[in-house]
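J.: this is the structure alone, sequence omitted:
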């Protein structure tokens, strides 16, 4: 509208002024002036329209002038021609203005379109930036929550504690970070202790099956194909049951494999790329904590292990026996204790020397260790005396096992620097709660039974 005031109306005013001056010069009547101004108004109305409407307006103006001039004799033919010529002149003068106005309108439309496009781009950019900010914030929260959850790992000093803490952390991560219900996945947790791997814990698997097939499972998941990088198969088979998604998370420190966690589920594409990356962060934290537990276990092992025989020391035996007595009482189980003494050991030292005596002690320790199960504890009680703690074992079973050990040692001939030396053991067996209900009482009854074996000729096993 502003452009019309600037362009069209000045031309209209100029045209009206020229008509008035010419009409005054030629002495036109008031009616003829009215016709001229009517023509200008028609011209203005035509300018307000385009195409067919404008042509109709111009045609109407010509017809009206013709009627007024020839039919009604209101104006003279010369005045009509003069007015027509001025109308044409004014129209021609208005054409450049009209074109300029049209260009301005088109430019205005173009500018408005660009403005709308810029607003759209701006809006999209803002939305994209907000989305990226939300994603980054979500990732930061996820990583922070992982590190927060992993703090609990620092409190673990034993493998069993570590396995339990990892399971609790994993449940939280699956539920709150990954939005996956822990019940929908199976977890197998494998640790390396000393020089061998074992299944530390599991989720979703049958415990009896895991216990029965442990060695077989270990061989299938820990072999020459086991990589040191996290791997994820969105579909396929795991090594225990049929599962479509299998995530293998190794625990690695300085290129050393300390353990492995296998998470599997029955649904395909259970994890996305970001979740796999998150598991890498958790795996690094677990690996560091596992290394710490390894060092602690090594130190503990050194502090509780006899340097000569490699068996547990007397102090550890006392603590272990106390724990086992309490556990047997809590679960109403039986517990047997076997005390052993090498017959005529002083004579061996006096005859062959103390190095030969040390050699005998080491070999007897190996036989005792190889003749017992992992659940049983073998310790050096002192000098040439040894003890064996047998959990969940009644007196008869303990006696049978002690007799087998005695016979194994009796038939073993030890070669020390070319000299064959044979030794025997005297042994005593006592059982909780039949013989005693305390650690001290159990040791006293087993010691008395051992003394009886010595008194009755040695190389025998006596029950309390």
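T.: Cool, got the structure. Nothing here was measured: the structure is a model prediction, and the numbers come from that model. Numbers count the residues shown, from 1 in each chain.
J.: please make it C-alpha for all contacts and neighbour counts, starting now.
T.: Will do.
J.: mind listing the helices for the protein?
T.: Ranges of helices in the chain, per DSSP state H, are 2-26, 30-47, 52-66, 77-150, 159-172, 207-212, 214-221, 273-304, 314-331, 345-352, 354-370, 395-411, 439-455.
J.: take this one as well and set it beside the first:
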């Protein structure tokens, strides 16, 4: 505390100094109390945020376990990634070993709903990327996330003007030390930058997503025929058991219609 000259050019005496010392001491106590309160409030807010994030991640992970359909799972994962980072749009890409490329499997947040639906239904083939190509390819090859809050400063990004992208976070999805794909979220809402917290939350979602996607892919391999893409007997037995339990639970009548394919044995004998 600093004081100017005393009125009428009078010097400060011992009484003045004692009074000012008392005021300074009380002020110091009050100020320290306020600082401690603000610190505790900040710690409480941080703890509440951590608990909120953990609760959100738990809910996301729990929901993933109940989705066996791969397409629905991918759409759910991407939707959650966009929501938790407050992004405008995003895409989810999976690695195809046969072509050695990253393919866009689902998109969300596009202004053209019809175009978005066609992409998600695989009616439109989007550009794919080789490992190391573009931001997604770099993330896949390095298994490390990339955050760019100003695309104009990164010459690796492809066609930023055409894609209306200002900023991007790209996170790898890794399961059993293998990268199976990447999640891209672009353009944080209200023109803001993506934060470290956004990246950490997205990494946590990506870790859960990788396990769930791998599980769904294994399930698809187990219940579909690689030659025809049709469901095999195992899928029929699982679904039959589900419907029997449903009919029993609701006391409904269950009927089954079975149709055989003419000369399908010839296909099996020829192509395995």
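T.: That came through fine. What you are looking at is a predicted structure, and each value in this text was computed from that prediction instead of being measured.
J.: and the TM-score between these chains?
T.: For this chain pair, the superposition-based TM-score is 0.64 by TM-score structural alignment, normalised by the length of structure 2; 220 aligned residues with a Cα RMSD of 3.9 Å.
J.: before we move on, the earlier item: out of the helices of structure 1, which one sits most buried?
T.: Highest mean neighbour count among the helices of structure 1 (mean count of other Cα atoms under 10 Å): helix 439-455, with a mean of 20.
J.: and it, which stretch of structure 2?
T.: Aligning helix 439-455 of structure 1 against structure 2 (TM-score structural alignment) gives no matching residues.
J.: cool, stretch 250-263 of structure 1 as well?
T.: Going by TM-score structural alignment: stretch 250-263 of structure 1 matches residues 172-185.
J.: may I see the buried residues of the matching stretch?
T.: Judged by neighbour count (16 or more other Cα atoms under 10 Å), stretch 172-185 of structure 2 contains these buried residues: 172-175, 179-185.
J.: need the residues you listed in JSON lines with distance to residue 17 of structure 2, can you?
T.: JSON lines is the format used below for the buried residues of stretch 172-185 of structure 2 (distance: Cα to Cα, whole Å):
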{"residue": "172", "distance to residue 17 of structure 2": "66"}
{"residue": "173", "distance to residue 17 of structure 2": "67"}
{"residue": "174", "distance to residue 17 of structure 2": "68"}
{"residue": "175", "distance to residue 17 of structure 2": "70"}
{"residue": "179", "distance to residue 17 of structure 2": "71"}
{"residue": "180", "distance to residue 17 of structure 2": "73"}
{"residue": "181", "distance to residue 17 of structure 2": "71"}
{"residue": "182", "distance to residue 17 of structure 2": "68"}
{"residue": "183", "distance to residue 17 of structure 2": "66"}
{"residue": "184", "distance to residue 17 of structure 2": "65"}
{"residue": "185", "distance to residue 17 of structure 2": "63"}
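J.: now the two most distant members of these.
T.: Spatial extent of the buried residues of stretch 172-185 of structure 2 (Cα to Cα) is set by the pair 175 and 185 at 20.3 Å.
J.: before we move on, back to that, closest one to residue 193 of structure 1 among the helices of structure 1?
T.: Closest among the helices of structure 1, using Cα to Cα: helix 273-304, at 7.5 Å.
J.: next, the angle helix 77-150 makes with that closest one.
T.: Relative orientation of helix 273-304 of structure 1 and helix 77-150, computed by axes from the mean of the first three to the mean of the last three Cα atoms, to 10 degrees: 20 degrees.
J.: mind giving me the packing neighbours of helix 273-304 of structure 1?
T.: helix 77-150, helix 159-172, strand 245-253, strand 256-265 (3 or more Cα pairs under 8 Å, 6 or more residues apart in numbering; DSSP states H and E).
J.: ok, 10 Å please
T.: On a contact count with 3 or more Cα pairs under 10 Å, 6 or more residues apart in numbering; DSSP states H and E, helix 273-304 of structure 1 meets helix 77-150, helix 159-172, strand 185-193, strand 231-233, strand 245-253, strand 256-265, helix 314-331.
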